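Asker: Next comes the sequence, and after it the predicted model I'd like to discuss.
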Amino acid sequence: MTASALTRPGERDRLSTKISELDWRLIALLCVIAGMGTAMLYSIAGGHWQPWAIKHLIRFGMLVVVMLAMAMVHPKWWFRAAYPLYGVVLIMVLMIEFTPLGYEPAGAGAKNWLNLGFMRIQPAEFMKLGLVLALARWYHNHTAQEARWSWKLIFPAGMIGVPFLLIAKQPDLGSAMVVGLTGALIMFVAGLSWRVIAAGAVAAVAIIPPFVMFGMHDYQRNRVLTFLDPEADPSGTGYNIIQSKIALGSGGFLGKGYGLGSQSQLEFLPERHTDFIFSTVAEEFGFVGSFFMLACYVGVILIALRIASLAHSHFGRIAAAGMTGFFALFVLINGAMVMGMAPVVGVPMPLLSYGGSSMMTVMFGFGLVLSTRVHRYAELPKGTGLF
């Protein structure tokens, strides 16, 4: 039994004790990744803090404080807020579709932002958080047999399917993919029957061809076809992937040097500050730099999964694992995308790419993971739940 387990309950609630229970390895790795993101944004801008690097750094600094504050909050409050938060974010997604507040950035090709006047937000990013918490609460209140196979699984399936379809309709295929895969991952972690998983995998494979041909917009279909054969249109739809591969390969083992990447500095590489920033890392720091960055991401994922496994409450385990899952999906999808192993779907590399909504989602998620770490001995009562 650990020293923390022997601590009297009243002492565990002290702020100093909670701070000592934080996993500083996880926090340090997040700082390293965001620091590397700031350095790359500075390089991409030609050695200038504007327009990206300083904003990236300031946002991260502010969100670290928010993350640590969230870690001090007892999981019972996240448990109580799970369904209301999911409902609020779902309403925001609906507002994009059915109200004039829906906003489409120039050249984005998707109406996926909500213009509130004083600020613009991307509800699809926050849906990942709301979905994880809502599913964690649902599974906390149901038995292992019900999680394995039961008619009641229609409720978590609905919680996943409704936002997936709404976000895909915007159309924001990248965010919809992360939402759907995150939900599926949570159902798997919660104990879904292998037969159901196998049937779902077969159905997904069967539905992909007709979905690509009839369910996608023309530009989305072109992205898939370009992924299969980018050289078919090297100066058009295949341009992004080809330039990304050139940047990845030209870095060699040690890279061209900081600030010396021709693809990014000469602006051949598109979206070099967001979707394809990892290609810039590979060009300037080579295989060594790329391996280091991926090692940092793997370290974050392993530490967070360890935190999830140590939580005493089922809610804490599912929530922490779900938060880690969507972070891992970001890394996997973006990494595959820039290497030409997946279609370009606009999924950023977390904390490395420039973007406020994405960073906020990731940092909020790790605030909840750290809350699970600090309060890992907390027990939450089971009940019938909302469903």
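Answerer: That came through fine.
Asker: When you work out contacts or count neighbours from here on, use the C-alpha atoms and nothing else.
Answerer: Will do.
Asker: Strands along the stretch 51-200 of the chain, start to end?
Answerer: 102-103, 113-115, 120-121 (DSSP state E, counting those that start in this stretch).
Asker: nearest to Ala53, of these?
Answerer: Closest of those to Ala53 is strand 120-121, at 20.1 Å (criterion: C-alpha to C-alpha).
Asker: Return the distance of that closest one from the chain's centre.
Answerer: Centroid separation between strand 120-121 and its chain, computed with C-alpha atoms, centre = their mean, to the nearest Å, is 17 Å.
Asker: Put this next to the first one:
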Amino acid sequence: MASRDFIRQMPGQTIGAPRGLLSSIHLDPILLILLLVLLVAGLFVLYSGGDSSMAVVESQCARIGVALVVMVVFAQLDPAVYRRWAPWLYGLGLIALIAVLMVGVGAKGAQRWLSLPGLPRFQPSEFMKLAVPIMTAWYLSRHFLPPKLSRVAIALAITILPMVLIIRQPDLGTALLVGLAGLFVIFFAGMSWKLIGAFVGMVAVAAPAMWFFVMHDYQKQRVLTLLDPESDPLGAGWNIIQSKTAIGSGGLSGKGWLQGTQSHLDFLPESHTDFIVAVLAEEFGFIGVAALITLYLLIIARCLYIAVYAQDSFGRLVAGALTMTFFIYVFVNIGMVSGILPIVGVPLPLVSYGGTSIVTLMAGFGIMMSIHTHRRMISA
């Protein structure tokens, strides 16, 4: 039986009425300003982390331009469009993931990309970060909430299937992000704490089996390195040791822009991608990192506001899941660079150099803006 969502109404107001130019083109001005500030600040850090290369900055600017266009386009679509197309988008994503395993392009020991005639090379797994929460929200929002155990099981199947295909690539980091996006939808739908406890218990019991039969040798090495990086300081532990050295040497206010030694003397690996926050910490110190985290928290707070005031279950579930997935991005990257989490190759969102990731993230923000600005008109 379909659920009956109510429309939120404040006394004496008209919800959904345009309040300016940006609202009329379905862009949330507060979220847009916060994102632009983060993107511009990220370019300054990227210039330093990329060995003062304008080519890197120009390439990133081109990708940001594409991502902004994608965000604007996604914001124009009514949330009903995403609801209607959810099964088709999810099915297309599964087909693409299967195609990756069969005819995908490999690099650095992983087969994660598709190269189609007339299109740039892309990672279908990035697309599933959007398709999985949208599909899970579509399924759960069609029924009364909180969901019954049988519907929770189906929602978990929707989430786990693409995870298995992504792990086969192998790409454990992305698989976990995709899985968390689906799990957040189930959690926000009203999953009972008993079921959550049972699920955590199952994961704990399955962990030893995953260690021996699922995880690859390099993934096991990352966990062992986290526990004792000094055991191989010139090998597996090099990255995290140099990262923590860069973070610690920044002190309170940092060494100054372009003055970092760990990155500019090539001690810090992947300084323009996964470890770019270490560059920020070395050059701008604790103050710079605190400012960055504050900016991320403001973005997350605005997105949670959009989720809370969405008008139907589908919008609330999608916006909430996308917001928490963005939070996990930030938490995992900063955690692995500072040595409290294993290194899993998750970039710092909207700051690290990259193409597919930034486009996917901005598409997610476009969906949230769509949910916020397409609210139905209600007379006071």
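Answerer: Everything's here; your move. All values derive from a computational prediction rather than experimental measurement.
Asker: With respect to Met72 of the first structure, which of the strands of the stretch 51-200 of the first structure lies nearest?
Answerer: strand 120-121 (25.8 Å).
Asker: Check the mean deviation of the closest one from the second structure.
Answerer: With mean C-alpha distance after the TM-score superposition for the first structure, strand 120-121 of the first structure departs from the second structure by a mean of 0.4 Å once superposed.
Asker: which helices and strands does that strand pack with?
Answerer: Packed against strand 120-121 of the first structure by the contact rule (3 or more C-alpha pairs under 8 Å, 6 or more residues apart in numbering; DSSP states H and E) you find strand 113-115.
Asker: average offset between the strand it packs on and the second structure?
Answerer: Compared with the second structure after the fit, strand 113-115 of the first structure shows a mean deviation of 1.2 Å (mean C-alpha distance after the TM-score superposition for the first structure).
Asker: And for that strand, what's in contact with it?
Answerer: Here strand 113-115 of the first structure makes contact (C-alpha atoms under 8 Å, 6 or more residues apart in numbering) with Met92, Met95, Ile96, Leu101, Gly102, Tyr103, Glu104, Pro105, Arg120, Ile121, Gln122, Pro123.
Asker: The fifth one and Asn112 of the first structure, how far apart?
Answerer: Okay, so that is Gly102 of the first structure. From Gly102 of the first structure across to Asn112 of the first structure, the span is 7 Å (C-alpha to C-alpha, to the nearest Å).
Asker: which of those two has more neighbours?
Answerer: Taking neighbours as other C-alpha atoms under 10 Å, Gly102 of the first structure and Asn112 compare with Asn112 leading, 26 against 21.
Asker: was I right about that one contacting Ile96?
Answerer: Yes: contact criterion C-alpha atoms under 8 Å: Asn112 of the first structure and Ile96 qualify, at 6.8 Å.
Asker: Surely Val100 of the second structure is in contact with Leu116?
Answerer: No: the pair Val100 of the second structure and Leu116 fails to qualify as a contact (C-alpha under 8 Å) at a distance of 11.1 Å.
Asker: higher neighbour count, those two?
Answerer: Val100 (24 against 10).
Asker: What does the more buried one correspond to in the first structure?
Answerer: With TM-score structural alignment as the criterion, the equivalent of Val100 of the second structure in the first structure is Ile96.
Asker: Okay, buried residues for the longest helix along the second structure please.
Answerer: Across the second structure, the longest stretch assigned as helix under DSSP state H is helix 276-308. By 16 or more other C-alpha atoms under 10 Å, the buried positions in helix 276-308 of the second structure come out as 276-289, 292, 295-296, 298-300, 302-304, 306-308.
Asker: One more: stretch 312-328 of the first structure?
Answerer: 312-328.
Asker: Give me the secondary structure label for Ile259 of the second structure.
Answerer: For residue 259 of the second structure the amino acid is Gln, not Ile. When classified by DSSP: H, G, I helix; E, B strand; the rest coil, Gln259 of the second structure comes out as coil.
Asker: How about the contacts made by it?
Answerer: So Gln259 of the second structure contacts Glu283 (C-alpha under 8 Å, 6+ apart).
Asker: from the contacts of strand 113-115 of the first structure, which two are the most distant?
Answerer: Met92 and Pro105 (17.1 Å).
Asker: Neighbour count for the two, which is higher?
Answerer: Counted by other C-alpha under 10 Å, Met92 of the first structure and Pro105 do not tie: Met92 has more neighbours, with 23 against 10.
Asker: Surely the more buried one touches Pro123?
Answerer: Yes: if you go by C-alpha under 8 Å, Met92 of the first structure and Pro123 touch, sitting 6.1 Å apart.
Asker: hang on, the earlier thing: any common contacting residues for Asn112 and Ile96 of the first structure?
Answerer: Common contacts of Asn112 of the first structure and Ile96 (C-alpha under 8 Å, 6+ apart): Gly102, Tyr103.
Asker: So which residues of the stretch 101-250 of the first structure form helices?
Answerer: Ranges of helices in the stretch 101-250 of the first structure, per DSSP state H, counting those that start in this stretch, are 123-140, 144-148, 154-169, 173-189, 194-210, 218-228, 239-250.
Asker: Pick the most buried one from those.
Answerer: Mean neighbour count (mean count of other C-alpha atoms under 10 Å) peaks for helix 123-140 among the helices of the stretch 101-250 of the first structure, with a mean of 26.
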